[in-house]
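> Return a 3D structure for these sequence lines:
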Amino acid sequence: MTTEFETPETVSWHVAAPVSAFPADGGACVKIDGRQIAVFNFSHTGEWYACQNMCPHKMQMILSRGLIGDQQGEPKVACPYHKKTFSLCTGENLNGDSYRIETYPVRVDAGMVYVGL
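A predicted model of the protein is given here:
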């Protein structure tokens, strides 16, 4: 299974963790190449998403504990502290603010979750 992203050939896939390490319809933080990455398991739709763990609003490493859902079909995460919301597909701030987040492609293979950097 691969999340619907255009994946450039230059993407390097990194093991994040086994599927069982991620809560159903929730997120967890993994560290890859010195970066904190928030990985989300949308188990109700079978989709996976990844983004930077740092919320750019207050520079806190917290997005993996954010509330996930969708906004008019767009998968999103809301910072648990200040409820700033971000698209998990594009990284766009859905509150209209100018700051955004980095997003990463995700794939699942043989029970393992991989993140593309």
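
> From now on I want contacts and neighbour counts done on CA atoms only, so please keep to that.
OK.

> how about the nearest residue to the residue nearest the centre of the chain, chain neighbours excluded?
Nearest to the mean C-alpha position of the chain, by Cα atoms, centre = their mean, lies residue 50 at 2.3 Å. Excluding the flanking residues, the one nearest residue 50 by Cα to Cα, 6 or more residues apart in numbering is residue 39, at 4.4 Å.

> my guess is the one you found meets residue 49, correct?
Yes - with contacts counted by Cα atoms under 8 Å, residue 39 reaches residue 49, the gap being 5.8 Å.

> So for the two, which residue has more residues nearby?
residue 39 (30 against 25; other Cα atoms under 10 Å).

> residues contacting that one?
With contacts defined as Cα atoms under 8 Å, 6 or more residues apart in numbering, residue 39 is in contact with 22, 27-30, 48-51, 64.

> I have a second one here; can you model it like the first so I can compare?
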Amino acid sequence: MIQALPTQSLINQWVTICPIEQILPNTGVCALVEGQQVAVFRVGDGTEIYALSNYDPFSKAFVLSRGIIGDRNGIPKVASPIYKQNFNLQTGQCLDDETVRIPTFAVRVIEMQVQVSV
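Predicted structure coming up:
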């Protein structure tokens, strides 16, 4: 797990996770941000970055960063490595059970550093 470092800002507080090259395309990493496990994903050719909770509510385990990246009808998604439920990377909505949604986080890349908003 990557330990995040805080970045100073007057408007938003952003936390630097790691250099973008440490996240291989179509994979995820887990970062501890303000006491929360956040799954950060680099999708496609590496230009799309998403962040959501690492907690899988179906298996009750912190495993989503190890999930399989893909898409369903053009929607970027991650499949849980345990029971294979799929989550929309943009919204956190479970694509297999409309009653379940997990938290998402704003994410950006500044000077080749991946940052998450807290």
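
> TM-score for this pair?
Once superposed, chain against chain, the TM-score is 0.86 (TM-score structural alignment, normalised by the length of structure 1); 109 aligned residues with a Cα RMSD of 1.7 Å.

> before we move on, back to that, could I get the contacts of residue 39 of structure 1 in JSON lines, plus columns for distance to residue 10 of structure 1?
What follows is the contacts of residue 39 of structure 1, written out as JSON lines (distance: Cα to Cα, whole Å):
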{"residue": "22", "distance to residue 10 of structure 1": "26"}
{"residue": "27", "distance to residue 10 of structure 1": "26"}
{"residue": "28", "distance to residue 10 of structure 1": "25"}
{"residue": "29", "distance to residue 10 of structure 1": "24"}
{"residue": "30", "distance to residue 10 of structure 1": "21"}
{"residue": "48", "distance to residue 10 of structure 1": "20"}
{"residue": "49", "distance to residue 10 of structure 1": "19"}
{"residue": "50", "distance to residue 10 of structure 1": "17"}
{"residue": "51", "distance to residue 10 of structure 1": "18"}
{"residue": "64", "distance to residue 10 of structure 1": "26"}
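
> quick one: contacts for residue 85 of structure 1?
With Cα under 8 Å, 6+ apart, residue 85 of structure 1 has these contacts: 76-79, 93-95.

> no, scratch that, I was asking about residue 79 of structure 2
Neighbours of residue 79 of structure 2 in contact, by Cα under 8 Å, 6+ apart: 64, 67-70, 85-87.

> List the contacts of the residue nearest to the centre of structure 1.
Contacts of residue 50 of structure 1 (Cα under 8 Å, 6+ apart): 37-40, 88, 103-106, 115.

> Which one (most neighbours) among those residues?
Going by other Cα under 10 Å, residue 39 tops the contacts of residue 50 of structure 1 with 30 neighbours.

> which one in structure 2 is aligned with that residue?
Mapped onto structure 2 by TM-score structural alignment, residue 39 of structure 1 lines up with residue 40.

> what's the answer for residue 49 of structure 1, then?
Per TM-score structural alignment, residue 49 of structure 1 is aligned with residue 50.

> Excluding covalently adjacent residues, which one is nearest to that match?
residue 41 (5.2 Å).

> before we move on, what about residue 46 of structure 2?
Nearest non-adjacent residue to residue 46 of structure 2 (Cα to Cα, 6+ apart): residue 25, at 5.0 Å.

> shouldn't the one you found be in contact with residue 44?
Yes - counting by Cα under 8 Å, residue 44 is a contact partner of residue 25 of structure 2 at 6.1 Å.

> Same drill for the two, tell me which one is more crowded.
The residue with more neighbours, out of residue 25 of structure 2 and residue 44, is residue 25; 18 against 15, by other Cα under 10 Å.
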